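Student: Structural data only, the sequence is not supplied:
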């Protein structure tokens, strides 16, 4: 009701689904007041019970519910909520944990809000094109109950998904100064080196060469592509691992 009062020309509303209580209540009210507004539900790929149930129009269960979005990690949909969702919710989609992690990171950086995984799935669906983004779309972001010890891992996954944390490997000649030359290319492109692994005795490394693995922080995926292109121009056979 608050959404409709604040944004009268809203075209669709996207909300997370666990047991289904939140979206069932939302859909019931919205469809009575503004039946033209589309309602989309979102679950994690690791806990898709309501997603499966909606498609079969019957309650389906999953043997496991494994996802970083533990607030919606539900194996059995609610009986009462399913009937409402099946009738009033237009569609349900699923998103990956990687998409959830990158969304948490984006909200933290841009909006300065700490959102738990279950609260971020709706925005993750919009950002990853899982639901139509025509007109004015409202993404319901609910919940900030996140374990502080888990935040660093979520941020790490978000950085990897966004292409801002990358690990590359290449071979260099096993001679003094060769590692320095490699790092000079990366330094020139203003990437931040987190750690370096250098090994000349690994089984598959030819004699006279050494394998190097470098973990980098970059600005974005385009910056990573620029680094890889420059390394190849300099003669390095580099790849992302």
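Tutor: Perfect, I can see it now. In this text the structure is predicted, and so the values were computed from the model without any measurement.

Student: going forward, measure contacts and count neighbours with C-alpha atoms only.
Tutor: Will do.

Student: Helices of this structure, residue ranges please.
Tutor: Using DSSP state H, the helices of the chain run over 2-6, 21-33, 49-56, 79-88, 97-111, 117-127, 148-161, 178-188, 221-233.

Student: Most tightly packed of those?
Tutor: Counting by mean count of other Cα atoms under 10 Å, helix 117-127 has the highest mean neighbour count of the helices of the chain, with a mean of 27.

Student: I'd like the helices of the chain as a markdown table, with distance to residue 64 appended.
Tutor: Formatted as a markdown table, those follow (distance: least, Cα to Cα, whole Å):
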| stretch | distance to residue 64 |
| --- | --- |
| helix 2-6 | 34 |
| helix 21-33 | 20 |
| helix 49-56 | 10 |
| helix 79-88 | 19 |
| helix 97-111 | 15 |
| helix 117-127 | 17 |
| helix 148-161 | 21 |
| helix 178-188 | 43 |
| helix 221-233 | 33 |
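
Student: and the residue positioned nearest the centre of the chain, how far is that from residue 160?
Tutor: Per Cα atoms, centre = their mean, the C-alpha nearest to the average position across the chain is that of residue 99, at 1.6 Å. Residue 99 is 11 Å from residue 160, where distance means Cα to Cα, to the nearest Å.

Student: What of residue 220?
Tutor: Residue 220 is 10 Å from residue 160, by Cα to Cα.

Student: Quick check: end-to-end length of stretch 228-241?
Tutor: 12 Å.

Student: how far out from the middle of the chain is it?
Tutor: 27 Å (Cα atoms, centre = their mean, to the nearest Å).

Student: contacting residues around that stretch?
Tutor: Identification of contacts with stretch 228-241 by Cα atoms under 8 Å, 6 or more residues apart in numbering yields 166, 167, 168, 169, 170, 171, 172, 185.

Student: try 6 Å this time
Tutor: 167, 168, 169, 170 (Cα atoms under 6 Å, 6 or more residues apart in numbering).

Student: Identify the farthest-apart pair in those residues.
Tutor: Pairwise distances across the contacts of stretch 228-241 peak at 10.5 Å for 167 and 170 (criterion: Cα to Cα).

Student: So for residue 210, which of the helices of the chain sits nearest?
Tutor: helix 178-188 (9.3 Å).

Student: how many degrees apart are that closest one and helix 221-233 in direction?
Tutor: 140 degrees (axes from the mean of the first three to the mean of the last three Cα atoms, to 10 degrees).

Student: how about the nearest residue to the residue nearest to the centre of the chain, chain neighbours excluded?
Tutor: In space, and not counting its chain neighbours, residue 99 is closest to residue 124: 5.9 Å by Cα to Cα, 6 or more residues apart in numbering.

Student: putting a second one here so we can go through both:
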């Protein structure tokens, strides 16, 4: 079944009054950082914190009464799970979600909170998907794919219609790509309305499955490494999404975790919003590469569900990436006043000491000495460089740990 522009328009009508039309906000901060005129499409504003609710609701709304009576089943590690769970609750039908055993406890709790029966199976999405298929076969429940489904694709494409209504003269749109459902729907909507608008897909360097597939002209599977952007860590793209994207996409680009972390950090600090790693991918590329000087660009912030433990790491790593946090190790004589001398030097340069760790027991710490690890908050990279130079001039023997 081919997805058409009319399918997307129909999905928009069904979404009206149920799914939020998310805001498109001009960002002066990110415009200055990138050289573009940046408008943020805030899909994290959806009730479940992700665009996935659009496809889930439209798919479930279109089930027959017989299909609804049999319930639905899906596999997901997070956003699709919550979208299906909430949409099922809205339609008052039974819902089973298979999630990997290592899925975030917060996402498991949220999915259960929407009323879903959660089954933990497998180490990753692929293994959970196999279990979901088994459940569907045994129970007769309707299985709902996360991205490779015509109605899912059409519903995600409504985001493209909204962007064209909110910013008719947009030049470029940056879309995170995992399996490709979001990008495929947006491409059909945007290219039908105005084929001159560029649509750029953004993938993690660890999971370039769609880019590799486009480059080779056939579906490719990647082994995949580690990435914080689990929302776009898909090993094999969808068959339907691949066919749409290969014929319509202008370009697919890659980013790494450090660039994503920097974008997430800046979104929190400057825009006061929390966006998950996959959701920050498009903006991350704009910040790091600055590809579109003077153009009106829209990065889609497609989700805001972040594990709180990860969020703490993002803040710490973001400060380090921005040159605003450093950790040094100093070996001092174990006598009164030795540490004070170092602290006074740091204070003279307005470095804020946020943590001090003493170590007298490690094998690299000799008797009569103490190892001190200092975590320092600085203003920026220039300030960090000044501190390093000052410590060297004072002949303070130190090692930079981070």
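Tutor: Ah, there it is. All figures in this text were calculated on a predicted structure; none of them were measured in a lab.

Student: Translate the residue nearest to the centre of the first structure into the numbering of the second structure.
Tutor: The alignment partner of residue 99 of the first structure in the second structure, by TM-score structural alignment, is residue 259.

Student: For its match, give its distance to residue 89 of the second structure.
Tutor: 37 Å.

Student: can you check residue 113 of the second structure too?
Tutor: Distance from residue 113 of the second structure to residue 89 of the second structure, by Cα to Cα: 10 Å.

Student: Repeat that for residue 275 of the second structure.
Tutor: In terms of Cα to Cα, residue 275 of the second structure sits 25 Å off from residue 89 of the second structure.

Student: if you count what's nearby, which of those two comes out ahead?
Tutor: The neighbour count for residue 275 of the second structure versus residue 89, taken as other Cα atoms under 10 Å, is higher for residue 275 (26 against 15).

Student: dump the residue contacts of the corresponding residue of the first structure for that one.
Tutor: Residue pairing (TM-score structural alignment): residue 275 of the second structure is matched to residue 115 of the first structure. If you count contacts by Cα under 6 Å, 6+ apart, residue 115 of the first structure has them with residue 144.

Student: give me that answer again for 10 Å
Tutor: By Cα atoms under 10 Å, 6 or more residues apart in numbering, residue 115 of the first structure lies in contact with 103, 104, 105, 107, 108, 121, 141, 142, 143, 144, 145, 146.

Student: Out of those, flag the one nearest to residue 12 of the first structure.
Tutor: Once Cα to Cα is applied, the member of these that ends up nearest residue 12 of the first structure is residue 141, at 14.4 Å.

Student: can you count the residues close to the one in the second structure that sits across from the closest one in the alignment?
Tutor: If you follow residue 141 of the first structure across to the second structure using TM-score structural alignment, you land on residue 301. Neighbour count of residue 301 of the second structure, defined by other Cα under 10 Å: 27.

Student: ok, residue 301 of the second structure touching residue 276?
Tutor: Yes: Residue 301 of the second structure is within contact range of residue 276, at 8.4 Å (criterion: Cα atoms under 10 Å).

Student: ok, residue 205 of the first structure - contacts?
Tutor: So residue 205 of the first structure contacts 171, 199, 211 (Cα under 10 Å, 6+ apart).

Student: Would you agree the last one is in contact with residue 202?
Tutor: To tie it back to what came earlier, the one meant is residue 211 of the first structure. Yes: with contact defined as Cα under 10 Å, residue 211 of the first structure counts as touching residue 202 (7.8 Å).

Student: Settle it for me: which of those two has more neighbours?
Tutor: residue 211 (19 against 11).

Student: Run a quick neighbour tally on the nearest residue to residue 199 of the second structure once chain neighbours are set aside.
Tutor: Spatially, and ignoring its direct neighbours in sequence, residue 199 of the second structure is nearest to residue 173 (4.9 Å; Cα to Cα, 6+ apart). If you count neighbours by other Cα under 10 Å, residue 173 of the second structure ends up with 25.

Student: Matching residue 173 of the second structure against the first structure, which residue comes up?
Tutor: Looks like residue 173 of the second structure aligns to residue 13 there (TM-score structural alignment).

Student: And residue 79 of the first structure, what's its match in the second structure?
Tutor: Under TM-score structural alignment, residue 79 of the first structure pairs with residue 239 in the second structure.

Student: Look up how far residue 158 of the second structure lies from residue 296 of the second structure.
Tutor: Using Cα to Cα, we find residue 296 of the second structure at a distance of 20 Å from residue 158 of the second structure.

Student: So for those two, which sits in the more crowded spot?
Tutor: residue 158 (29 against 18).

Student: tell me the contacts of that one?
Tutor: Residues in contact with residue 158 of the second structure (Cα under 10 Å, 6+ apart) are 5, 7-13, 15, 21, 54-55, 164, 182, 185-186, 188-190.

Student: ok, of the contacts of residue 115 of the first structure, which one's closest to residue 43 of the first structure?
Tutor: Distances from residue 43 of the first structure to the contacts of residue 115 of the first structure, taken by Cα to Cα, are shortest for residue 121, at 6.9 Å.

Student: you'd agree the closest one is up against residue 15?
Tutor: Yes: in this structure, residue 121 of the first structure is within contact of residue 15 by Cα under 10 Å, at 7.8 Å.

Student: joint contacts of those two?
Tutor: Common neighbours of residue 121 of the first structure and residue 15, using Cα under 10 Å, 6+ apart, are 41, 42, 43, 139, 140, 141, 142.

Student: So which of these is surrounded by the most neighbours?
Tutor: Going by other Cα under 10 Å, residue 42 tops these with 30 neighbours.

Student: Would you confirm that it contacts residue 90?
Tutor: No: contact criterion Cα under 10 Å: residue 42 of the first structure and residue 90 do not qualify, at 11.4 Å.

Student: show me what contacts the corresponding residue of the first structure for residue 204 of the second structure?
Tutor: The equivalent of residue 204 of the second structure in the first structure is residue 44 (alignment by TM-score structural alignment). Contact analysis of residue 44 of the first structure by Cα under 10 Å, 6+ apart lists 16-18, 51, 65-70, 72-74, 93-97, 99-100, 117-118, 121-122, 125.

Student: how about a cut-off of 7 Å?
Tutor: 67, 94, 95, 96, 97 (Cα atoms under 7 Å, 6 or more residues apart in numbering).

Student: which of those map to contacts in the second structure?
Tutor: Retained in the second structure by both residues aligned by TM-score structural alignment, their matches' Cα atoms under 7 Å are the following of the contacts of residue 44 of the first structure: 94, 95, 96.
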